[in-house]
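Colleague: here you go, sequence then predicted model.
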Amino acid sequence: MTIKDTAEEWRITASATPFAGKKTSVRTDDVEMPDGSVARRDYQVHPGSVAVVALDDLGRVLVIRQYRHPVRRKLWEIPAGLLDVPGENPLHAAQRELYEEAHVKAEDWRVLADVYTTPGGSDEAVRVFLARDLSEAEGKRFEVAEEEADMELRRVPLDELVRGVLAGELQNNCLVVGVLSLIAAQQGDGLDALRPAEAPWPARPFEA
């Protein structure tokens, strides 16, 4: 049996936006349930994100360590960032984030996984890319600020990251999804069988 997620939208009887921030907002919807009752659901409205598993020729993954205030932790993560413009091509956003956070470019791009980070409380969708054939980016390094000014950059062997995930020592969701998807792809049909970088993404439609 093949299982897959399907699109569906239950009737909304009322909707409000009690908070609107710079990049995200909070929406309150009254949703009609299958039994006819109405339940109120509060959730974050998010533009969507991209993340990059950048794999070098030595089998190491590029990771960054960054302070995340909501969880009061410095987390090891893979390069990631928001889709800045509605309808933005996620590949272009991923290439931008890899350049800005690591000053690296890649020649080979594939889609590793598409995920909803917290579907019970947010509509954030993330596309996780695999980037290979890495090299130093040309030009001036991107000028960082705020939390990014304190970032640490490292290349770590993939098996070490997997060990850290399974030990509960690495908890960033994009890193967890990315490295475990990479291992699964390597042990399955191989990395060249992954979806192309421009594969459709129904959660965040874009123009190629």
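Modeller: Great, that's in hand. Residues are numbered from 1 along each chain as shown.
Colleague: contacts, neighbours, all on C-alpha from now
Modeller: Noted.
Colleague: make sure Ser181 is indeed in a helix.
Modeller: Yes. Ser181 forms part of a helix when assessed by DSSP: H, G, I helix; E, B strand; the rest coil.
Colleague: tell me the contacts of it?
Modeller: 112-113 (Cα atoms under 8 Å, 6 or more residues apart in numbering).
Colleague: and it, how far is that from Glu32?
Modeller: Ser181 sits 36 Å away from Glu32, taking Cα to Cα, to the nearest Å as the criterion.
Colleague: ok, now Lys105?
Modeller: Relative to Glu32, Lys105 is positioned 47 Å away (Cα to Cα).
Colleague: those two: which is more packed in?
Modeller: Lys105 (21 against 16; other Cα atoms under 10 Å).
Colleague: tell me which helix or strand comes right after the strand or helix carrying the more buried one.
Modeller: Following DSSP states H and E, one finds Lys105 within strand 104-116. Using DSSP H and E, the helix or strand that follows strand 104-116 in sequence is strand 125-136.
Colleague: pasting the second one now:
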Amino acid sequence: MRIKDTAEEWRITASETPFTGNKTSVRTDTVVMPDGSAVTRDYQVHPGSVAVLALDDQDRVLVVNQYRHPVRQKLWEIPAGLLDVPGENPLHAAQRELYEEAHVKAEDWRVLTDVYTTPGGCDEAVRVFLARGISDVEGERFEVSEEEADMEIARIPLTDLVRGILAGELHNNCLVVGVLSLTAALAGDGLDALRPAEAPWPARPFEA
């Protein structure tokens, strides 16, 4: 049996936004349940994100180490960023993030996977790209600030990342999803069978 997520929207009788931040907000909806009762649901409204699993010709993954204040940890992650512009092409955003965070470009881009990070409390959708044929960008590096100013960059063998994930030593959502998806793709139909970089993304429709 093939299973597939499907679009559906239950009736909303009221909605308010009690908090609005710089990039995200909190919304409270009153939702009608199948039995006719109504409940309130609070959730974070998020613009969406992209992440890049950049794989070099030695099967090493480009990772960055960054402080994340909400969890009070420095996490190893793959380059990622917000979809700041409504309707922005996610591939263009991913290429920008790879350049800004790692000063790297890539020749071959594929969609590795699409995920909702925490669908019980946030509508954030993330598209994780696979980037191959990577090389350094010529010229000066992008000027970073705040947490990114203290960021460390490394290239780690894929097998080491898998071990770290299963050992409970690596926790970033995009890193975990990206690394395990890549491992599954390598063991399955191969990387050339992945979706093209411009594949439709119903969760965050974009302009070509």
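Modeller: Yep, that arrived. For clarity, every value in this text was computed on a predicted model and none was experimentally measured.
Colleague: so after superposing, what's the score?
Modeller: Superposed pair, TM-score by TM-score structural alignment, normalised by the length of the first structure: 0.99. Supporting alignment: 208 aligned residues with a Cα RMSD of 0.4 Å.
Colleague: returning to that earlier point: and the strand holding Lys105 of the first structure, how far from the second structure on average?
Modeller: On superposition with the second structure, the mean distance recorded for strand 104-116 of the first structure (mean Cα distance after the TM-score superposition for the first structure) is 0.2 Å.
Colleague: list the buried residues in that strand.
Modeller: By neighbour count on 16 or more other Cα atoms under 10 Å, the buried set for strand 104-116 of the first structure is 104-106, 109-115.
Colleague: kindly reformat these as CSV and extend each row with distance to Arg68 of the first structure.
Modeller: Shown next, in CSV, are the buried residues of strand 104-116 of the first structure (distance: Cα to Cα, whole Å):
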residue, distance to Arg68 of the first structure
Val104, 23
Lys105, 25
Ala106, 27
Trp109, 28
Arg110, 28
Val111, 26
Leu112, 24
Ala113, 23
Asp114, 22
Val115, 20
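Colleague: can you pull the contacts of the closest residue to Glu207 of the first structure other than its chain neighbours?
Modeller: In this structure, Glu207 of the first structure finds its nearest non-sequential neighbour in Asn89, 6.2 Å apart by Cα to Cα, 6 or more residues apart in numbering. Taking Cα under 8 Å, 6+ apart, we find Asn89 of the first structure in contact with 206-208.
Colleague: relative to Asp133 of the first structure, which of these is nearest.
Modeller: Minimum separation from Asp133 of the first structure among those (Cα to Cα) is found for Ala208, which lies at 22.1 Å.
Colleague: how near is the closest one to Glu143 of the first structure?
Modeller: For Ala208 of the first structure, the distance to Glu143 of the first structure - Cα to Cα - is 28 Å.
Colleague: the two: which has the busier surroundings?
Modeller: Ranked by neighbour count (other Cα under 10 Å), Ala208 of the first structure and Glu143 place Ala208 first, with 13 against 9.
Colleague: OK, contacts around the more buried one?
Modeller: 89, 198.
Colleague: go on, Gly36 of the first structure?
Modeller: Not one residue lies near Gly36 of the first structure by Cα under 8 Å, 6+ apart.
Colleague: over to Thr159 of the second structure?
Modeller: Here Thr159 of the second structure is in contact with no residue (Cα under 8 Å, 6+ apart).
Colleague: same check on Ala94 of the first structure?
Modeller: Going by Cα under 8 Å, 6+ apart, Ala94 of the first structure touches 50-52, 80-81, 129.
Colleague: part of a helix, is it?
Modeller: Yes. Counting by three-state DSSP, Ala94 of the first structure is part of a helix.
Colleague: from the centre of the first structure, point out the most distant residue.
Modeller: Ranked by distance from the centre of the first structure (Cα atoms, centre = their mean), the top residue is Gly36, with 35.6 Å.
Colleague: give the equivalent position in the second structure for that one.
Modeller: In the second structure, the position corresponding to Gly36 of the first structure is occupied by Gly36, as judged by TM-score structural alignment.
Colleague: for Leu112 of the second structure, see how far away its match is.
Modeller: Note on Gly36 of the second structure: its distance to Leu112 of the second structure, by Cα to Cα, is 39 Å.
Colleague: tell me, how many residues neighbour the nearest residue to Thr118 of the second structure once chain neighbours are set aside?
Modeller: Excluding its sequence neighbours, the residue lying closest to Thr118 of the second structure (Cα to Cα, 6+ apart) is Glu124, at 7.2 Å. Neighbour count for Glu124 of the second structure, taken as other Cα under 10 Å: 20.
Colleague: ok, Glu124 of the second structure - contacts?
Modeller: 44-49, 116-118.
Colleague: then Thr17 of the first structure?
Modeller: Applying Cα under 8 Å, 6+ apart, the residues near Thr17 of the first structure are 25-28.
Colleague: closest one of these to Asp57 of the first structure?
Modeller: Comparing the contacts of Thr17 of the first structure against Asp57 of the first structure with Cα to Cα places Ser25 closest, at 40.7 Å.
Colleague: separation between that closest one and Glu107 of the first structure?
Modeller: 35 Å.
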